[in-house]
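Asker: Here is a sequence together with a model predicted from it:
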Amino acid sequence: MVRLWEWERLRDLPFQVDLWLPGDSDFLHVGVRIRNPHEHTAPVYWWSNIAVPEGERTRVLAPADEAWHFGYERTLTRVPVPVSGSVDRTYPLRGDFPADYFYEVPDGARRWVASLDEDGHGLVQTSTDLLRGRKLFLWGSGAGGRRWQEWLTEPGTAGYAEIQAGLARTQLEHVPLEPGAEFSWLESYGPLSADPLTVHGEDWAAARAETESRLAEALPRTEVEDAYAAWRACADNEPGESLATGSGWGALEVRRGKYELPGTPFADATLGEQQRPWLELLEQGAFPEPRRAAPPGPSLVSAHWRDMLETASADPLTEYHLGVAQWHAGDRAQAVRSWERGLVLAPSRWPLLRCLAVAAGEGRQRDRAADLYAEAFEDLCAERGDDGEAWTAATVALGREAMEALLTAGRPAAVRAVWAALPEAVRQRGRFRLLEARLLIAEGDRAAARAVFDEGFEVADLREGAEILDEVWARLTDEPLPDTYNYRMRLRG
């Protein structure tokens, strides 16, 4: 058995994933456990994601007659399965644009989802009942979805869809985990073959029944339950050989909360440089001021750390981290006050200025946000100590945010100043080539902006649903968007 475990910092919870392949089975078993060692209820989110090959005759099946459709128009709509809008949506390539289909699996039904090809062969995933949600994500057959697939896979790779399984019905929900409680379940992944004529027939109920019948033969529901019971009996066993080590955040939390978490040891030996100041806050009651100029490092935002920051000395770096925790908790006004207090005596001003710039932007204070970003970036450049990873990451992140805020405020000269201060290697990154094109448009040099597109660039951190490439191209020309920049995930207009 292989065990993976870590402390998830956003939800502040430990989790473990155990994987094993029985010698007499074609099915990979995966036991998952999420524990809540705290005295408060925690909102939990989990989806297991499976990439499956996609062909013209690939069909995704699940035990449902309805689904919740979520596309990039950002609306959730209940639709029938399989046919919606005169199209059979269980065939991923029959949709034009990327979409999620969250299947409404009835209570009491066996939990499963399968992807079967034209010959009825493919992969099935099933689980114990706690993992109730099932989903199909498809890129669709449109040019944008095809471009995403091309970009995310190796050359010559066939297209793929995603079948998923989660704790809730949709990915817009969380499930409450009570204090001291845990969620645990077993998933099984394996090959499945079913009669292709029935699987691809017009009778959806028959197609589902055929698939579920073949699953029952390959892996009876009782075997999944038995495998779950057998796994739970050893879920607390301590792991043996260590193959790799994760972060030290779990060790810090165990030190703070004195938690007993059998089966998932978070050893003190994993504590590292990132945890060092937080360990000092825990043991000495004060957050140490840095010995040299450096980016502020990761923040912790859960209530117990926020309380410790509030009672610690009001030093600039403490106020920075306190403000981040307060912002995370929704107390934005108090966060701004913390950052403003820290700014008064801060030897390193740019982290606090950047936080205040974010707050101004969220408050629709466009000019104030631009002023603060410009000042923050100038201060970072004056303080920057080397070309190491931490400083480069800070320069990239703050430079991008500053340029975008200044463009929004209509200040091309200030944008050009930020651009000129960036390292040449950073200016050659795809995200910054796009920003350069936007800057050239703002300066009135549309020909030079078009040349940036003609030379070619790739925005490596492009987010799903982002339409910035479309928007910038439309400001340059009425010509169709070139395929290499076409990541459209919805119908334009």
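Answerer: That came through fine. Predicted model only: the values in this text are computed from it and were never measured.
Asker: going forward, measure contacts between C-alpha atoms and count neighbours the same way
Answerer: Fine.
Asker: Three-state assignment for W419, please.
Answerer: The three-state label given to W419 by DSSP: H, G, I helix; E, B strand; the rest coil is helix.
Asker: distance of R429 from G444?
Answerer: Distance of R429 to G444, given as C-alpha to C-alpha, to the nearest Å: 23 Å.
Asker: higher neighbour count, the two?
Answerer: R429 (16 against 12; other C-alpha atoms under 10 Å).
Asker: any idea which element G250 lies in?
Answerer: Here G250, judged by DSSP states H and E, is contained in helix 249-257.
Asker: where's that helix relative to the chain centroid, distance-wise?
Answerer: Offset of helix 249-257 from its chain centre (C-alpha atoms, centre = their mean, to the nearest Å): 24 Å.
Asker: Surely A437 touches G444?
Answerer: No - A437 is not in contact with G444 according to C-alpha atoms under 8 Å; the separation is 10.6 Å.
Asker: Tell me how many other residues surround R208.
Answerer: With other C-alpha under 10 Å as criterion, R208 counts 20.
Asker: Spit out the contact partners of it.
Answerer: R208 makes contact with L61, A62, P63, V199, according to C-alpha atoms under 8 Å, 6 or more residues apart in numbering.
Asker: Use this one as the comparison:
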Amino acid sequence: MTATLHLTTVALPSASVGPTNPLPPVGAMPEAPYEASTANLPDEIAANIAYGRVTSIHPYLLQDAYSRERSPAPMRLAVLENAHLRAEFALDLGGRLVRLLDKATGRDLVYRNAMFQPANLGLRNAWFSGGAEWNIGMRGHWPLTASPLYAAEITAPDGAPVLRMWEYERKRGLIVQLDATLDDNAPALHVRVRVRNPHPRETGMYWWTNIAVAQTPGSRVFAPATHAYQTQYDGSLGYVDIADPDVSRPASAPAAADWFYDLNRDRTPWIAALEPDGSGLAHVSSPRLRARKLFAWGDTTGGRHWCDWLGGETGAYFEIQAGLATTQYEHLPMPGGATWEWHETFVPLQVDDEARHGDWGSAVPVVEEAVLRASEATDASRLEAVADVAPERMLNIGAPWGALEAELAARIGESFASLPGVRFDRDAGEEGAYWAALLDGEGDADAAPLDAPASYVDGERWDQLLAGAAATWLTHYHRAVIAHAAGELPRAASLYEASLRQRRSPWALRGLAQARIAQGDADAGITLLTDALSLAADVVPLALELGAELLRAGRADEVRGLVASLPDEVRALGRVRMLDVRAALATGDRAAAGALLEERFEVPDIREGELSMSALWREAFPDRPVPEWYDFSMS
């Protein structure tokens, strides 16, 4: 069967990601479950951990408006298929490889989630489990994991189809291009990744391919290593012997943990997941993608809860991963104008040698021989031939930022070296129209509706451009947000005030409120947030911010009044109910707090590593164990 590439949809029980949060996240990044200690680590790893840390997700907006109510909804897929494999990519969800079917056995090689349920594990909040995810830029699940990518069909010289996906990652200013094709003569999916820093300045670089695999009691993971850097959800990062005790069986992990294998850099990097019958999946790459990792949820109430929270009846899973640096705490310096490339190959595996069941030292060489034999029988040269070919038949449109950033660079006389195999649409979507109009000086911002801006920009170059534009409430406001995200609080406050002098908007009021709070004037901040909410009463995140600041100021009675004033459908939201519980406890009304908690409500965007629900339960019911549905502890 000659390979084909086509578009289709599949209906899944789904909770919509929903609209983005209109409030720019100018504060700190979402808290990670833990931070790594650099004590006793090799100098290279310690230096990479210290380098390139990101303190804010701005200019992205958060995706936190989802619920846990699911109904059938279509997921758009690009499908590569031949006689050996069927590979399905979710074009509107970060290009995720959501299915890889081995036709010879009928097995799904990656964890194929039977539902779509966002949860708060991503850098922009919304993340979902399953398949193989491409993570670029900074530690965590990348900002576009629940957003569309550009996609096109490329025809190789031999007539075979190649799926190309690409985007511009705004935080690091990187262009990523992924080309995928199926091998003609062997069951293999080849992916060629190309990342370019189009700017003249250095930036931090990060990449991890995260591959979810269905977990059974007998699942076992192999990699060519004897030791690993193991981290658990307590911040420690220890160097451990992975054979003693044997950590290769994810179902036996006592708690959630990562094992970053210490690989020999002279050997081909690979990782494989096998079932007791010897079948499984191998992932092999070229040397640049040199790191490998195993993640397991572990056998704790919280770990099991998270696995069920993300996949429901699909069942348990673990992840095998591949990255550029030894651990996921590291960022690497990428020079201006640099291009980094590598190949990744996914192959079904069958290891019949009974030594696979043996101890680590005897099993790994047997699995390695099978992995290398399977991968060496494949041919990825087709991807080299098409790497620079311009997109042909477009399959999907992404965001305008690659084009807007190129235009900005041209306006200020800076280079922007794009990749030859990609093109960006300046007018794509609401964001493109919004910024194109602003750049072109179209429309009267002071007469337009006070709708929330479609998106935001970041950095000195955008500030320079906006400073030269017509001075409106909107240009002052955007410059204020740029300054705020950069930590320049006095300048941000001055620009917010300039915006408010021209036009009173809830967005500038909120920004000035957060600047005043950061400067230590909580009372002024609360007054400003109250004013902002009066102008945008339907913006739930504003109410939550006001409630949180009132609580911090010891004004819990006002929080209870605020919650009582909200519409019924807003009071029913998980974060609002949590705010109500906190306010009740702060006023000493433990009975009211307990009654709310006993209603067993859900907080759909509870953060990975966040233990607030169990903490509230213990405060309300100090003599009762935390119910499983509130227990998200992973250690």
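Answerer: It's in. All figures in this text were calculated on a predicted structure; none of them were measured in a lab.
Asker: Going by residue numbers, what spans are strands in the stretch 251-400 of the second structure?
Answerer: Ranges of strands within the stretch 251-400 of the second structure are 257-261, 270-274, 279-285, 291-296, 317-323, 332-334, 339-350, 393-396, based on DSSP state E, counting those that start in this stretch.
Asker: Is the closest residue to P106 of the first structure other than its chain neighbours in a helix, a strand, or coil?
Answerer: Nearest residue to P106 of the first structure in three dimensions, chain neighbours excluded: A64, at 7.0 Å (C-alpha to C-alpha, 6 or more residues apart in numbering). Following three-state DSSP, A64 of the first structure is assigned to coil.
Asker: before we move on, back to that, can you list the strands of the stretch 251-400 of the second structure in a markdown table and add distance to A377 of the second structure and mean neighbour count?
Answerer: Listed next are the strands of the stretch 251-400 of the second structure as a markdown table, based on distance: least, C-alpha to C-alpha, whole Å; neighbours: other C-alpha atoms under 10 Å:
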| stretch | distance to A377 of the second structure | mean neighbour count |
| --- | --- | --- |
| strand 257-261 | 26 | 24 |
| strand 270-274 | 15 | 26 |
| strand 279-285 | 12 | 24 |
| strand 291-296 | 22 | 26 |
| strand 317-323 | 21 | 25 |
| strand 332-334 | 32 | 17 |
| strand 339-350 | 10 | 20 |
| strand 393-396 | 30 | 14 |
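Asker: So for P420 of the second structure, which of those sits nearest?
Answerer: With C-alpha to C-alpha as the criterion, P420 of the second structure lies closest to strand 339-350 of the strands of the stretch 251-400 of the second structure, at 11.9 Å.
Asker: Which other helices and strands does that closest one contact?
Answerer: With contacts taken as 3 or more C-alpha pairs under 8 Å, 6 or more residues apart in numbering; DSSP states H and E, strand 339-350 of the second structure sits against strand 189-196, strand 279-285, helix 360-376.
Asker: Just put the ones you listed in a markdown table and tack on distance to V481 of the second structure.
Answerer: A markdown table is the format used below for these (distance: least, C-alpha to C-alpha, whole Å):
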| stretch | distance to V481 of the second structure |
| --- | --- |
| strand 189-196 | 28 |
| strand 279-285 | 41 |
| helix 360-376 | 49 |
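Asker: winner for burial among those?
Answerer: Of all these, strand 279-285 carries the top mean neighbour count, a mean of 24, counting by mean count of other C-alpha atoms under 10 Å.
Asker: The first structure: matching residues for that one?
Answerer: Aligning strand 279-285 of the second structure against the first structure (TM-score structural alignment) gives residues 121-127.
Asker: Can you state the mean residue-to-residue distance of that stretch versus the second structure?
Answerer: Compared with the second structure after fitting, stretch 121-127 of the first structure has a mean deviation of 1.1 Å; criterion: mean C-alpha distance after the TM-score superposition for the first structure.
Asker: What's L186 of the first structure aligned with over in the second structure?
Answerer: For L186 of the first structure, the residue aligned by TM-score structural alignment is H343.
Asker: do the same with A420 of the first structure
Answerer: Using TM-score structural alignment as the criterion, A420 of the first structure maps onto A564 of the second structure.
Asker: Show the contacting residues for that match.
Answerer: A564 of the second structure neighbours (C-alpha under 8 Å, 6+ apart): R571.
Asker: and if you look at A64 of the first structure?
Answerer: Per C-alpha under 8 Å, 6+ apart, neighbours of A64 of the first structure: V81, Y103, E104, V105, P106.
Asker: Map it across to the second structure for me.
Answerer: Aligning on TM-score structural alignment places A64 of the first structure opposite A225 in the second structure.
Asker: From one end of stretch 8-18 of the first structure to the other, what's the distance?
Answerer: Stretch 8-18 of the first structure: ends 16 Å apart by C-alpha to C-alpha.
Asker: tell me how far that stretch is from the chain's mean position?
Answerer: With C-alpha atoms, centre = their mean as the basis, stretch 8-18 of the first structure stands 14 Å off its chain's centre.
Asker: hmm, who's touching that stretch?
Answerer: Residues contacting stretch 8-18 of the first structure (C-alpha under 8 Å, 6+ apart): 1-7, 30-37, 42-44, 249-250, 264, 300, 302.
Asker: Go again with 6 Å.
Answerer: 2-7, 30-36 (C-alpha atoms under 6 Å, 6 or more residues apart in numbering).
Asker: Against R11 of the first structure, how distant is the nearest residue to S184 of the first structure once chain neighbours are set aside?
Answerer: Nearest non-adjacent residue to S184 of the first structure, counting by C-alpha to C-alpha, 6+ apart: R33, 4.3 Å away. Distance, R33 of the first structure to R11 of the first structure, by C-alpha to C-alpha: 14 Å.
Asker: what's the answer for E260 of the first structure, then?
Answerer: Taken as C-alpha to C-alpha, the span from E260 of the first structure to R11 of the first structure is 18 Å.
Asker: if we can go back for a sec, what residue in the second structure is paired with the residue nearest to S184 of the first structure?
Answerer: With TM-score structural alignment as the criterion, R33 of the first structure pairs with R194.
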